[in-house]
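1. Sequence and predicted structure, then a few things I'm wondering about:
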Amino acid sequence: MLEWLFLLLPVAAAYGWFMGSNSERQKALKGKASVSKNLASGLNFLLTDQEDKAIEQLLQLLDIEVATIDTYLALANLFRRRGDWDKAIRIHEKLCQQKLPKPQAQKIRFELAKDYFHAGLYDRAEPLLADLVQAESIREAVIKQLFQLYLATHEWHKGLDFRAVVEQTDSRSLRIGLANFQCEAWQQQPDTNAEQFQQLAERYPQALRPRYEAARRYLDQGQGSAARPLLLSILQQRPQWAAELLPLVAQSQPAASDWQALLTQLSQKNKNITATSMLAEAYLLQQLPEQAEKLLTDKLKQQPNIRLFQKFIQLRLRQSEGEVAAQLSQIEQMVQAYLETKVLYHCRNCGFKTKQPYWLCPSCKQWETVEPLPGIDGR
């Protein structure tokens, strides 16, 4: 009899293992079925526009299935894009309570900070973002979001506190943003001098504004020779800004030969409309109307442009009298009326169009992205 008991022991052990594993499998299947049921229920609430119930149902799944976090992040971002800040915040706050790997937890906190920012809860967003500045994987995005926050509150000095962190990155846009933050801060200090802006320009050569501000102050002080190289460096970097910068270069009183050489280079090499128009005017001042007319006609054949056409009409108008002059004057006025309806600038980042220049795009909030428009109406 004892022999039979010893023989049955392995059978009993095998049966116990089978029943135990089967029980665990049943529990897993029940858990998955519960997840599927809750998920289906949550999606059904979404489809029937019962979003509050949907969120409650879906958030219950977080205690069971952490692997679906990316789905929740996508859902929260959808709510944020729609302007449902409170729903996005609830999801991200729930996700922050989960035990997750550090990079994933940092990403979720960053998303929560963006929710607070878009909801106007700056006092909640700022400490979250400040804590995340040291997170290397998202550092640049975090600083950009902080700059957006300080831009909204006009707290330029707070942005300047992150100078050392910005200079640790390779971000060109952050350096341009930081330079503009300093310019904005100095705009509130009337005693800021040209030398300070020039030092800022040397520290951040990617930015245009410090050089421009330094040049304007040098011109106000009658120091044209100090302003000129700053303006010429901007022209070399951004020749499309000639319409705004050439009048300032002229104000710095360059030598006649240097001035004509600059206009010729911008006209021929960069095909700049304003430079061509000013070069034609220079020829007229030298009593060379034929050369001015040839310049304009050649350029119009190569590069059709309404403003050059207007300049050509103005040139002919000077040489005409009587009825011909009256007709040309009428045409010139119609061209001018047309040009007054056209926008002059656009943002190369978002396409925003405007009649006046901005250092900061009013649409996408990026610094130094608003530029003169090219094309048949361009300058």
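-> Noted; the coordinates are in hand.

2. from here on, contacts and neighbour counts on C-alpha atoms
-> Fine.

3. what about residue 41, how many residues close to it?
-> If you count neighbours by other Cα atoms under 10 Å, residue 41 ends up with 16.

4. just checking, it touches residue 59?
-> No: between residue 41 and residue 59 there is no contact under Cα atoms under 8 Å: 11.8 Å.

5. Could you list the buried residues of stretch 144-160?
-> If you call a residue buried by 16 or more other Cα atoms under 10 Å, then stretch 144-160 has these buried ones: 144-151, 156, 159-160.

6. I meant to write stretch 322-341 there.
-> Buried, per 16+ other Cα under 10 Å, within stretch 322-341: 325, 328-329, 332, 335, 339.

7. just checking, which of the residues you listed belong to helices?
-> Counted as lying in helices by DSSP state H, out of the buried residues of stretch 322-341, are 325, 328-329, 332, 335, 339.

8. Make CSV out of those residues and add distance to residue 280.
-> Formatted as CSV, those follow (distance: Cα to Cα, whole Å):
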residue, distance to residue 280
325, 20
328, 19
329, 19
332, 17
335, 19
339, 20
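
9. from those, which is closest to residue 210?
-> Nearest to residue 210 out of these is residue 339 (Cα to Cα; 30.9 Å).

10. Please name the nearest non-neighbouring residue to that closest one.
-> Excluding its sequence neighbours, the residue lying closest to residue 339 (Cα to Cα, 6 or more residues apart in numbering) is residue 377, at 7.3 Å.

11. burial count for the one you found?
-> When neighbours are counted by other Cα under 10 Å, residue 377 registers 17.

12. again with residue 96
-> Residue 96, neighbours per other Cα under 10 Å, totals 17.

13. what does residue 285 give?
-> When counting by other Cα under 10 Å, one arrives at 11 neighbours for residue 285.

14. where exactly do the helices run in the stretch 1-150 of the chain?
-> Applying DSSP state H, counting those that start in this stretch to the stretch 1-150 of the chain gives helices spanning 2-47, 51-60, 69-82, 85-96, 102-118, 122-132, 139-153.

15. Turn these into CSV, columns for distance to residue 265.
-> Converted to CSV, those look like this (distance: least, Cα to Cα, whole Å):
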stretch, distance to residue 265
helix 2-47, 63
helix 51-60, 63
helix 69-82, 48
helix 85-96, 53
helix 102-118, 47
helix 122-132, 48
helix 139-153, 38
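
16. could the buried residues of stretch 144-160 be laid out in a markdown table, adding distance to residue 370?
-> Listed next are these as a markdown table, based on distance: Cα to Cα, whole Å:
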| residue | distance to residue 370 |
| --- | --- |
| 144 | 18 |
| 145 | 20 |
| 146 | 22 |
| 147 | 18 |
| 148 | 17 |
| 149 | 21 |
| 150 | 21 |
| 151 | 17 |
| 156 | 21 |
| 159 | 22 |
| 160 | 23 |
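
17. Next, count neighbours for the residue lying closest to residue 93 once chain neighbours are set aside.
-> Using Cα to Cα, 6+ apart and skipping residues adjacent in sequence, the residue nearest residue 93 is residue 112, 6.9 Å away. Other residues lying near residue 112 total 27 when counted by other Cα under 10 Å.

18. got another, please set it beside the one above:
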Amino acid sequence: MVTWLNLFRKFLPARFAGRRFILGDYHFDLTSFEGDVADWLNKFPISAANVEIYLALAELFRRRGEFDKAVSVHEAIAEAEIAGHSSAELSLEIAQDYYAAGVLGHAEEVLRRALVDADEDHSRQAFRLWLAILESEQDWHRAVELVEQYGLPGSGGVRLVNLYCEYVLQVQTTLAPALVQKVLKKARKLAVGARVDLLGAQIATEEQRFTAAIRSYKRLLRNDPRRVHLALSPLLALVQREGQQASLLTFLQRLYPDHPSVRILEAIVELHQSSGTALTPKWQKQLELQVMSGDSYPLTLYWLNQQQTLSASVMAVLSPALQRQSLAESDVHQCTECGFQSEPMRWQCPQCESWETLCSRYESKIVQEQKKVG
């Protein structure tokens, strides 16, 4: 007999249905399991007919933080040798149980075996999980070794560059300068990302290799102008020290049309001021356009000081209000992958764990606008 209740159950969307499975003569609700795992395994031995139930049960245990039970179920499934459920697949599940429990040593041991013995797909998964473990432990040296030894296509690139950079930062004070440069050279050869140029410039500055530092900062600005807020201030300090202001002014004037950032124009104005030269009509026009955007307190203040009709008392009132509206107060770093936002710069997104995806929201917007124009 067809009842309205049967029809309701038949057409109920799957996402609204409870996760109940038939287990022998019982109905088993996975959301409220409270029994002893060993008893259930003895009472209902794992078979092809119920293996999916046990896999779901192990997932439930992992989510509830009952990691020992999750491991027990996954190990029992592996011992049952059910067709369609390889030992490599179950080893990965056991490794994830240990990883979720924070027992990283056990997880690594399982993954080491899976990485060598499993097929390509499961080896790839084992590689990614093992690398995540090493990153969480901040064991950068072993992470680099793992990628260099087992890295699959797509697993290197920006991620490997940042592993090299993290390793350099970790051992910089104990490693000989020549070895530090050797690691940085490996990172540069990958020719991706911005961090290696920034780190290389910072280390070169510490070692008083100022020309090399200036070269690295300029390369960074050419390759990834979204990092202008990280590179310009130290670059300005270096060129002033080395007396290379004119060279930097030419460089920035060539960079600006491709990336018309208010920060670059601030540096151009600063270089004109330090040399005692006035802006040409072309750059005066750019100054006015940027003042109209309201993004730069220094540029607005510079332009206001050019206006002879404003008294000191008017400037005293305007200045604090303008400063609160400037880019320095409003810009944040935003992940291009997941949208996570952070005030301080982070090289790895804490939300999606991608490397070098947190960029200045303002500078990223300029890049997108330039692409539309181009």
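-> That came through fine. A quick note: this is a predicted structure, and the numbers were derived from the prediction, not measured.

19. can you tell me which two in the buried residues of stretch 322-341 of structure 1 are farthest apart?
-> Within the buried residues of stretch 322-341 of structure 1, 325 and 339 form the most distant pair, 20.8 Å apart (Cα to Cα).

20. mind listing the helices for the stretch 251-374 of structure 2?
-> Going by DSSP H, counting those that start in this stretch, the stretch 251-374 of structure 2 shows helices at 262-275, 281-293, 297-306, 312-324, 327-330, 361-373.

21. Are there helices or strands packed against the longest one, and which ones?
-> In this case it means helix 262-275 of structure 2. Secondary-structure packing of helix 262-275 of structure 2 (3 or more Cα pairs under 8 Å, 6 or more residues apart in numbering; DSSP states H and E): helix 228-242, helix 245-255, helix 297-306.

22. same check, this time on the fourth one
-> On a contact count with 3+ Cα pairs under 8 Å, 6+ apart, helix 312-324 of structure 2 meets helix 297-306.

23. give me that answer again for 7 Å
-> Based on contacts counted as 3 or more Cα pairs under 7 Å, 6 or more residues apart in numbering; DSSP states H and E, there is no element that helix 312-324 of structure 2 packs against.

24. just the third one next, same as before
-> With contacts taken as 3+ Cα pairs under 7 Å, 6+ apart, helix 297-306 of structure 2 sits against helix 281-293.

25. Give me the contacts around the helix it packs on.
-> 262, 299-300 (Cα atoms under 7 Å, 6 or more residues apart in numbering).

26. Tell me what angle it forms with helix 245-255.
-> Here the directions of helix 281-293 of structure 2 and helix 245-255 differ by 70 degrees (axes from the mean of the first three to the mean of the last three Cα atoms, to 10 degrees).

27. Go through helix 281-293 of structure 2 and flag the buried ones.
-> Burial within helix 281-293 of structure 2, assessed by neighbour count using 16+ other Cα under 10 Å, is assigned to 287, 290-291.

28. can you redo the residues you listed as TSV with distance to residue 149 of structure 2?
-> TSV is the format used below for these (distance: Cα to Cα, whole Å):
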residue	distance to residue 149 of structure 2
287	52
290	50
291	53
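
29. returning to what we had before: compare the helices and strands packed on helix 262-275 of structure 2 and give me the one nearest residue 107 of structure 2.
-> Between residue 107 of structure 2 and those, the shortest gap by Cα to Cα is with helix 228-242, which sits at 37.9 Å.

30. got the buried residues for the closest one?
-> Residues 228-232, 234-236, 238-239 are the ones in helix 228-242 of structure 2 that count as buried (16+ other Cα under 10 Å).

31. Out of the residues you listed, flag the one nearest to residue 56 of structure 2.
-> Nearest member of the buried residues of helix 228-242 of structure 2 to residue 56 of structure 2, counting by Cα to Cα, is residue 230, at 47.5 Å.

32. what does that closest one align to in structure 1?
-> Aligning on TM-score structural alignment places residue 230 of structure 2 opposite residue 244 in structure 1.

33. for the residue lying closest to residue 21 of structure 2 once chain neighbours are set aside, what are its contacts?
-> Excluding the flanking residues, the one nearest residue 21 of structure 2 by Cα to Cα, 6+ apart is residue 28, at 5.5 Å. By Cα under 7 Å, 6+ apart, residue 28 of structure 2 lies in contact with 20-22.

34. For residue 231 of structure 1, give me its contacts.
-> So residue 231 of structure 1 contacts 212, 215, 245, 249 (Cα under 7 Å, 6+ apart).

35. next one: residue 306 of structure 1
-> If you count contacts by Cα under 7 Å, 6+ apart, residue 306 of structure 1 has them with 376-377.

36. Over to residue 332 of structure 1?
-> Shown in contact with residue 332 of structure 1 (Cα under 7 Å, 6+ apart): 310, 313.

37. Roughly how far does the aligned partner of residue 294 of structure 1 in structure 2 sit from residue 304 of structure 2?
-> Alignment note: residue 294 of structure 1 maps to residue 285 in structure 2; criterion TM-score structural alignment. Per Cα to Cα, to the nearest Å, residue 285 of structure 2 is found 14 Å from residue 304 of structure 2.

38. likewise residue 274 of structure 2?
-> 18 Å.

39. now do residue 357 of structure 2
-> Here residue 357 of structure 2 is placed at a distance of 37 Å from residue 304 of structure 2 (Cα to Cα).

40. Same question for residue 93 of structure 2.
-> With distances taken as Cα to Cα, residue 93 of structure 2 is found 65 Å from residue 304 of structure 2.

41. Compare these two (neighbour count), which wins?
-> Taking neighbours as other Cα under 10 Å, residue 93 of structure 2 and residue 304 compare with residue 93 leading, 22 against 16.

42. residue in structure 1 matching the more buried one?
-> Counting by TM-score structural alignment, residue 93 of structure 2 lines up with residue 111 in structure 1.

43. Spatially nearest residue to its match, not counting backbone neighbours?
-> Spatially, and ignoring its direct neighbours in sequence, residue 111 of structure 1 is nearest to residue 92 (7.1 Å; Cα to Cα, 6+ apart).

44. Quick one: map that neighbour onto structure 2.
-> Using TM-score structural alignment as the criterion, residue 92 of structure 1 maps onto residue 74 of structure 2.

45. what does residue 264 of structure 1 give?
-> Residue 264 of structure 1 maps onto residue 253 in structure 2, with residues paired by TM-score structural alignment.
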